[in-house]
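1. Here's a sequence, model it:
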Amino acid sequence: MTLIYSLIEQNTAAQKVLLSPDVLFCISNYIDRQDDTFNCLFVNTVWTMVLVRQLWKSPIWKTAESYQKFLRTLRSRKPKFLYGNMVQRIIFKSHRCFESLPEFSSVDLKLISRKCPNIKHITISNQRQPFTVSNVTAMLSSTPNLISFTVSNCDNEWLHGALRPMREGLCPKLQHLEINDWNRNWGFDVLKDVGEKCRNITSLKLYQRVNKLEIARMIVKSFPNLQIFECKHINFAGLQGLLTGALKLKSLTSQFENDITDDAAETLSFAFAKLESLRIRIIHDIDYPKFSSSMSNYQSFLRHLHLATVHITDITVEKFAENCKFLESIEIYMCFHLTDNAIIALANHRNIHLKHLMIAYNARITDEGMKHIAINCKNLKTFIAMSCTKMTSSSFVNITRECKNLVEFTVRNYPWQTLASIVHTLSTRNKGTLKVFKAYDTGIRTNDNSFNLKLNAAALEKLAIRCPQIKSMVLRCRMQESDGSCLIRTLKKFQNLEELMICPPVKFTKSDIKQLEKHKRLKDITIIHGLTPEAESFLKERKNENKGGIYITVINNNNNQ
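-> Model (predicted):
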């Protein structure tokens, strides 16, 4: 950014070249933060005209005030730019899951529909006011460039009415349709109509059950270019109909029902398209050794595998690791019977090609298996471990010591002593590539202070120096730090930090909050049980006055402000 600011005062011919639009497009590829883009607006008028479009592509309303500012700008009679024409993505949902929605109105939707003709992506969280059938229909009718549409919590009547523009061919460019209906109380006829008019759809995600051959055949016939398909449940008939028709399928996500046995699944293994991603959930008491052995032989291009299958055994993972030569990402969730043998096979067969590993809720995988991952998978970029009771600090220290190019490291439900070991190892071994660090302890407060490594401000300062690229950090764990001001000063040394969740060891004061707000990058903070009464009052007053600044959420006894 120093170069960009210095350009403003430069007058030589060589330096003026850097201000041309052509060069700007090259430079902008290296600007990945919104605030940096905003600062570049002031270099010269040409840069302003180009970069303001990027800032307005996808507005985010973290507060009611920010939403009202957005509306006021759209209503402006003499704006400097046609801001509405720049908007491409609109998300009508709360910024965080535990917060209420901004107060949208029918008038707002009409204004957005009129002023923002180039919207390509729309997300709606529910069908309540003002997202009635008539309002959503009007909005979709005015978005001929729509590429993706996502809706949650809707019923059959709403879908039939609201999606009428799609059913009439008014959204010909639509590529992604996602219907997250928790009640699953709508018919598939609306899908048939949409698919027949929107032939470019390649991605379809449904919270529905595909349990009939006719339904599956209707889907593949109506969506001939389908590449990504997700549904809540699928039985053998549905899977059979889907696989025999979706020849372009690259990604499949679903939960197998009881009639998809190992033998039944094996008969379909050859029918699968050449997938790049396979996500399977299975809760019934069935293992799949035959299916995995046969299936893996046909899936030479598989890159991502997610298994949330309670009763599978080691052979399933072993076969996929052995035969899928491009496999680089695997997630193992609630696979209670997997042992070190599966992990060792994964380490041996995928070795340096493995980039992403997630293991959650397993009590049989031990430090021995993780040692092989650390030794063989040195190019690992992402590691996530949750509630694996046989893994000790040795597993995580080995991973952080040997995998020096980690970009994300997340551990959940481990003692604070283990988390301290992780922080200290990252602080000495990581090559500065880490961008996401999330640490959650078990929540059990012990008085054991005999551990020689502490998770305190000094340890975090070393992490900040070693890993300056950290953007997102969660410290929901016990820390051995008694000086709140010292901790605040340390947090400010994470120069690129944008999101922070923390459970402070001492309550932050009003002064601490003001110091934290001076961080140049920090945008979102969640503070759990960690404010003095004065600090809480300060944040409430600022919220009531609609003052700007960092977006701070306080959680106390399941209440937030």
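
2. From here on, just use CA atoms for contacts and neighbour counts.
-> Will do.

3. Please, where are all the strands along the stretch 1-150 of the chain?
-> In the stretch 1-150 of the chain, the strands defined using DSSP state E, counting those that start in this stretch lie at 89-92, 121-124, 148-152.

4. Mind putting those into TSV with distance to Leu3 and mean neighbour count?
-> Putting these into TSV (distance: least, C-alpha to C-alpha, whole Å; neighbours: other C-alpha atoms under 10 Å) gives the following:
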stretch	distance to Leu3	mean neighbour count
strand 89-92	31	18
strand 121-124	35	18
strand 148-152	38	18
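
5. Quick check: chain neighbours aside, which residue is closest to Lys325?
-> Ser300 (5.9 Å; C-alpha to C-alpha, 6 or more residues apart in numbering).

6. Check Cys198 too.
-> Going by C-alpha to C-alpha, 6+ apart, Cys198 has Pro172 as its nearest residue, at 5.2 Å.

7. Quick check: the one you found vs Ile91, distance?
-> Taking C-alpha to C-alpha, to the nearest Å as the measure, Pro172 and Ile91 are separated by 21 Å.

8. what does Asp108 give?
-> Distance from Asp108 to Ile91, by C-alpha to C-alpha: 13 Å.

9. which SS class is the residue nearest to Lys325?
-> coil (DSSP: H, G, I helix; E, B strand; the rest coil).

10. correct me, but it touches Asn323?
-> Yes - in this structure Ser300 lies within contact range of Asn323 using C-alpha atoms under 8 Å: 7.0 Å.

11. These two - which one has more neighbours?
-> Higher neighbour count among Ser300 and Asn323: Asn323, with 22 against 17, using other C-alpha atoms under 10 Å.

12. ok so Leu357 is a strand residue?
-> Yes - counting by three-state DSSP, Leu357 is part of a strand.

13. Surely it touches Phe383?
-> Yes - Leu357 is in contact with Phe383 according to C-alpha under 8 Å; the separation is 5.1 Å.

14. Could you also give me the structure for this next sequence, so I can compare it with the first?
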Amino acid sequence: MSSSSSSSSGSSPSVSSDIRWYGVTKPIKHINELPVELVMRVFSYLDNEDDRWAFMTTQWRWFNIAVDALWYRPGINSADQVDLLCQTLRAHSPQADYAAMIRRVNLSTVAKSVNDYVLDSFTRCHQIERFVISEAENVTDEGVCAVLQANSNIQSIDVSMISSLTDRVLQELANNCPGVQGIYATHCVGFTDEGIAHIASKCPALKRAKFGGCRLLSENGLGMLVDGCRYIMELDISCCGAGTSMGSISDSMVKSALEKLRSLREIRLGSNEDLTAKAFDLKPGTTLESLRLVDLTSCPGITDEAIAKLIQLAPRLHNIVLAKCISLTDRSLALIAQLGHSLHYLHIGHCSQVTDRGIAAIAQNCPRLQYIDVANCNRISNRTLQELSMLPRLRRIGLVKCNQIDDVGILAFTRRPLLENTLERVHLSYCSAISVAVIKKLLDSCPRLTHLSLTGVPSFMRPELTQFCRDPPLDLTQHQMSVFCVYSGSGVHRLREYLNRNHAHIEIAAFDPEVLAMRQEPMES
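-> Below you'll find the predicted structure:
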């Protein structure tokens, strides 16, 4: 009796009052009455595999609740796990119909172990919604088509980097999965206009179409795609037609896409030699309010005039990629600076005509910029770093082969209060004037730094420092491997500790205020 009055007095909340959040209004008398949502909430806190298994084997009801969550998206990180999964799907289990529970499959991390036999195991599934097998070079049309025939509910498929696939896959996808919303097929060089025609005629709900690097796709096929799939939000047609007799995508094709795809948020048009300002000659008064990302990498015909038209059309762009647009000048940066708070990401690597003045316009007008890459922009100097160091949200900066940059410029990023230094990734490869001392100071000033590239920097070509680097990629040349110097994750932390322990005394003349004052060069006019 006293317990009841204590509970109703409000001095301590009752169990039933806590679980009202889960739709329970009556007191729970038995553990079997716990709501499904509450059981799943408890299960979500268990990270250890043994604990999860103990939880599931406590009672059949908990098993049935938890097993569905585990198999909704099975974790597959090794070849052994692939084999075990295939065995389970092929075997009949009295405990549960595991194949029926799978909704999302991602085999990209074990791509080398994926073949048609593995794919055949997934034909036992009939509810797959997302299917990722990117870079699985050992699969064929037959294996992929078998999965598509068994799973008509697929909403997203990723077959990127699989060169052996042909239009048969696109035809099967269109016939069996008309509700597909995402097709990721970059560098599927076997896809042609014929396959795209099937998608265009039978998949009107398509929202994400990634066909970059599919060189056999011409503007005829892509035109059909634009006409038949008006809800596309993300379109990647980089390199389509490039290097073939069909030729690159024309200005009129791009113009048509921009006019018809009113929900478009991202468009990637890289490696298109024929693209010019005419691609953005839309009807007067037209604005692309939804457009957030434009990638024009390696489009030499893109000039300041094209950027002027683009900014007028898309006043809310967040990400702009203009790497290797060699005709651009500071005028383009002044135009981009008009985006103000909208701009988050800017890549202008290899735009050799850009100077400090153009970067200053960006830094002074775009305070929300988080990423900027000015690699191989040889006309920028320490002045650019001084301007960029004032950006309050800058997280990543690319300065590869910016030869005029030295310790003075890097020091600009060390003067911000510790808690406000947002830098996470810094790329300084081949900036030969950078010293160990200034990198030590940068590391101490940037507690969030997780990536630092110093490839080809002479002061770091020493075993005592390279011991903390990650291993170089296997596809590098012998010379590239010999100068490789990239610190990631724990490597950054270990380098910081080593320098503070063994080089605590190191200093450079650039730290002297008088030296700094002498080296402040006027901005290029």
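
15. TM-score for these two?
-> The pair, once superposed, lands on a TM-score of 0.69 when counted by TM-score structural alignment, normalised by the length of structure 2; 436 aligned residues with a C-alpha RMSD of 4.2 Å.

16. thinking again about what came up before, gap between the residue nearest to Lys325 of structure 1 and Pro415 of structure 1?
-> 40 Å.

17. Likewise for Leu213 of structure 1?
-> Applying C-alpha to C-alpha to Leu213 of structure 1 and Pro415 of structure 1 gives a distance of 50 Å.

18. ok, these two, which is more surrounded?
-> Ranked by neighbour count (other C-alpha under 10 Å), Leu213 of structure 1 and Pro415 place Pro415 first, with 19 against 16.

19. For that one, give me its contacts.
-> 441-442, 444 (C-alpha atoms under 8 Å, 6 or more residues apart in numbering).

20. do the same with Ile362 of structure 2
-> 333-334, 336-337.

21. What does it correspond to in structure 1?
-> Counting by TM-score structural alignment, Ile362 of structure 2 lines up with Leu346 in structure 1.

22. now its match: how far from Leu307 of structure 1?
-> Applying C-alpha to C-alpha to Leu346 of structure 1 and Leu307 of structure 1 gives a distance of 14 Å.

23. Same question for Asn29 of structure 1.
-> 36 Å.

24. And these two? Which one has more around it.
-> Neighbours were tallied for Asn29 of structure 1 and for Leu307 using other C-alpha under 10 Å; the higher tally belongs to Leu307 (20 against 8).

25. and the more buried one, which of the three is it?
-> strand.

26. Please apply the same query to the one 4 residues further on.
-> When classified by three-state DSSP, His311 of structure 1 comes out as coil.

27. what do we get in structure 2 for it?
-> For His311 of structure 1, the aligned residue in structure 2 is Ser327 (criterion: TM-score structural alignment).

28. For Ile525 of structure 1, grab the count of nearby residues.
-> Residues lying near Ile525 of structure 1 (other C-alpha under 10 Å) number 20.

29. quick one: contacts for it?
-> Under the criterion of C-alpha under 8 Å, 6+ apart, the neighbours of Ile525 of structure 1 are 499-502, 550-553.

30. I'd like the residues you listed written out as TSV, with neighbour count, distance to His372 of structure 1 and secondary structure added.
-> Below are those laid out as TSV (neighbours: other C-alpha atoms under 10 Å; distance: C-alpha to C-alpha, whole Å; DSSP: H, G, I helix; E, B strand; the rest coil):
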residue	neighbour count	distance to His372 of structure 1	secondary structure
Glu499	18	33	strand
Leu500	21	32	strand
Met501	20	32	strand
Ile502	19	33	strand
Ile550	18	43	coil
Tyr551	15	42	strand
Ile552	18	41	strand
Thr553	17	41	strand
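
31. Out of those, give me the two with the largest separation.
-> Within the contacts of Ile525 of structure 1, Ile502 and Ile550 form the most distant pair, 14.8 Å apart (C-alpha to C-alpha).

32. Which residue ranges of the stretch 51-200 of structure 1 form helices?
-> With helices called from DSSP state H, counting those that start in this stretch, the stretch 51-200 of structure 1 shows them at 64-75, 83-86, 106-115, 133-141, 156-162, 164-167, 189-197.

33. Then the stretch 251-400 of structure 2?
-> Ranges of helices within the stretch 251-400 of structure 2 are 251-260, 304-313, 330-336, 356-365, 382-388, based on DSSP H, counting those that start in this stretch.

34. so how far is His424 of structure 1 from the residue nearest to Cys198 of structure 1?
-> From Pro172 of structure 1 across to His424 of structure 1, the span is 54 Å (C-alpha to C-alpha).

35. Next: Arg445 of structure 1.
-> Distance from Arg445 of structure 1 to His424 of structure 1, by C-alpha to C-alpha: 21 Å.

36. These two - which one has more neighbours?
-> Set Arg445 of structure 1 next to His424 and count neighbours by other C-alpha under 10 Å: His424 wins out with 19 against 11.

37. residues near the closest residue to that one other than its chain neighbours, how many?
-> Excluding its sequence neighbours, the residue lying closest to His424 of structure 1 (C-alpha to C-alpha, 6+ apart) is Ala459, at 6.5 Å. By other C-alpha under 10 Å, the residues close to Ala459 of structure 1 number 17.

38. Surely Gln353 of structure 2 is in contact with Arg331?
-> No - judged on C-alpha under 8 Å, Gln353 of structure 2 makes no contact with Arg331 at a distance of 10.2 Å.

39. who has more neighbours, these two?
-> The residue with more neighbours, out of Gln353 of structure 2 and Arg331, is Arg331; 18 against 15, by other C-alpha under 10 Å.

40. residues contacting the more buried one?
-> Neighbour list for Arg331 of structure 2: 304, 358 [criterion: C-alpha under 8 Å, 6+ apart].

41. try the one 5 residues further on
-> If a contact means C-alpha under 8 Å, 6+ apart, then Ile336 of structure 2 has 307, 311, 362 as its contacts.

42. how long is stretch 260-274 of structure 2 end to end?
-> 21 Å.

43. which residues touch that stretch?
-> Applying C-alpha under 8 Å, 6+ apart, the contact partners of stretch 260-274 of structure 2 are 212, 226-227, 230-239, 242, 248-251, 258, 288, 290-301.
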